[in-house]
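Enquirer: I'd like to go over a predicted model; first the sequence, then the structure.
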Amino acid sequence: MFLTIIFKKYLDENFYISNKIFYFQLLISSLFYILYPAKDYFILSILLIISIIDIKEYIIPNFLVLLLIPIKILYINQSDLKLDFIPMIFLSFLFVLSMMDLGLGMGDVKLLSAIFIVKGGVFLIQLLLVLSIIIFLVGIYFLIMKKEKSYKFPLGPFILLSYLLI
């Protein structure tokens, strides 16, 4: 709810999000606020914003992925501190690599790496399992409906759905 209102101007200026989509996003974000604890609310709100941008533009903005990192800092556990350096180094490497003009965006990989940092390895494995099942079912649907052979679909909404199902 709060993040949706904060990012309305940004979404309007950069991605031309209509008012209908904004109100839908505000409604879903309000449900997240009611149903989930604060940590998950912020993660889900950011994933919702990412999903809408990914559906419209097929990109995942880096700064939205980076917004997930302060959530980990707020809820840091001293026993996990040593294990957090490896994914942080990996995520930093991905950001440096994507800043180079190699045609390599890898927004979904960076998003999954940020979720790994915030929620941990066990959660990421569960998320990837549910994500794989959802993508498999969507692929079967496309095969049955005999759509085009080349499919391009945004992964952001499927990551959000997988997060909700866990």
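Expert: Noted; the coordinates are in hand.
Enquirer: C-alpha from now on. contacts and neighbour counts both.
Expert: Will do.
Enquirer: and for Phe123, the neighbour number?
Expert: Counted with other C-alpha atoms under 10 Å, residues neighbouring Phe123 total 15.
Enquirer: hang on, it packs against Phe116?
Expert: Yes - Phe123 lies in contact with Phe116 (C-alpha atoms under 8 Å); the separation is 7.4 Å.
Enquirer: just want the most central residue of this protein.
Expert: Leu47 (4.0 Å; C-alpha atoms, centre = their mean).
Enquirer: dropping in the other structure now:
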Amino acid sequence: MSGATPRRRFAPGTTAADLRAYMEPYVARLGYRFSPDADTVAFTLDAIVSIIDSTGDAFCPCRMMTGDPKEDARSVCPCIYLHADEFAAAGQCWCGLFVRTDAPDDLAPGMEAVVPEGPVEVRVAAAGELRDGEARHLKIGKRDIALFRVDGEH
């Protein structure tokens, strides 16, 4: 671990409500929402606020920090885009803070849920977000994905 001071993405005093307002529109674009389990959401957001207070960033509370900034960046919450296949299959992220929009409200929080077999549809962007002629590059895990919209088709 280097002696450099880590960059703070969040100001001291960031609250759970601040995090929710910051994260909600982002995860919605990926096809996720906050868990309907209010206790899980409150507990997890409070844990992330504590992590922000000590590190300056919103690391996932259920992942171990390694001290390697590049590796630890894979655990910045919300990390849905980095683990899209796993989370899509389980219907939620590791800690259960976010669930897929099509997940049932009674889904058990956390990755204790049964992971279905076979291919799973993973939303990477909404077609309506691209204008005609627009292209977008996405990096999801180790995959590079190019999206294009031409004459209303995608």
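Expert: Perfect, thanks for sending it. All values derive from a computational prediction rather than experimental measurement.
Enquirer: TM-score for these two?
Expert: The TM-score (TM-score structural alignment, normalised by the length of the second structure) is 0.30; 83 aligned residues with a C-alpha RMSD of 5.2 Å.
Enquirer: re earlier: shouldn't the residue nearest to the centre of the first structure be in contact with Gly156?
Expert: Yes - applying C-alpha under 8 Å, one finds Leu47 of the first structure in contact with Gly156, separated by 7.2 Å.
Enquirer: which neighbouring elements make contact with the lengthiest helix in the second structure?
Expert: Counting residues, the longest helix found in the second structure (DSSP state H) is helix 38-55. If you count contacts as 3 or more C-alpha pairs under 8 Å, 6 or more residues apart in numbering; DSSP states H and E, helix 38-55 of the second structure packs onto helix 16-29.
Enquirer: report the inter-axis angle for the helix it packs on versus helix 38-55.
Expert: With axes from the mean of the first three to the mean of the last three C-alpha atoms, to 10 degrees defining the directions, helix 16-29 of the second structure sits at 110 degrees from helix 38-55.
Enquirer: helices or strands next to helix 16-29 of the second structure in the packing?
Expert: Using 3+ C-alpha pairs under 8 Å, 6+ apart: helix 16-29 of the second structure touches strand 32-34, helix 38-55.
Enquirer: what would these look like in TSV with distance to Met23 of the second structure and mean neighbour count?
Expert: Shown next, in TSV, are these (distance: least, C-alpha to C-alpha, whole Å; neighbours: other C-alpha atoms under 10 Å):
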stretch	distance to Met23 of the second structure	mean neighbour count
strand 32-34	9	22
helix 38-55	11	17
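Enquirer: looking at those, which is closest to Ala84 of the second structure?
Expert: Ala84 of the second structure lies closest to strand 32-34 among those, at 10.8 Å (C-alpha to C-alpha).
Enquirer: how close does Asp46 of the second structure get to Tyr26 of the second structure?
Expert: To Tyr26 of the second structure, Asp46 of the second structure is 19 Å away according to C-alpha to C-alpha, to the nearest Å.
Enquirer: picking that back up, and the next helix or strand past the longest helix of the second structure?
Expert: Going down the chain from helix 38-55 of the second structure, the next helix or strand is helix 69-72, by DSSP states H and E.
Enquirer: hmm, back to that, what sits against the residue nearest to the centre of the first structure?
Expert: By C-alpha atoms under 8 Å, 6 or more residues apart in numbering, the contact list for Leu47 of the first structure reads 156-157, 159-160.
Enquirer: measure it to Tyr141 of the first structure for me?
Expert: 24 Å.
Enquirer: cool, Lys56 of the first structure as well?
Expert: Distance, Lys56 of the first structure to Tyr141 of the first structure, by C-alpha to C-alpha: 21 Å.
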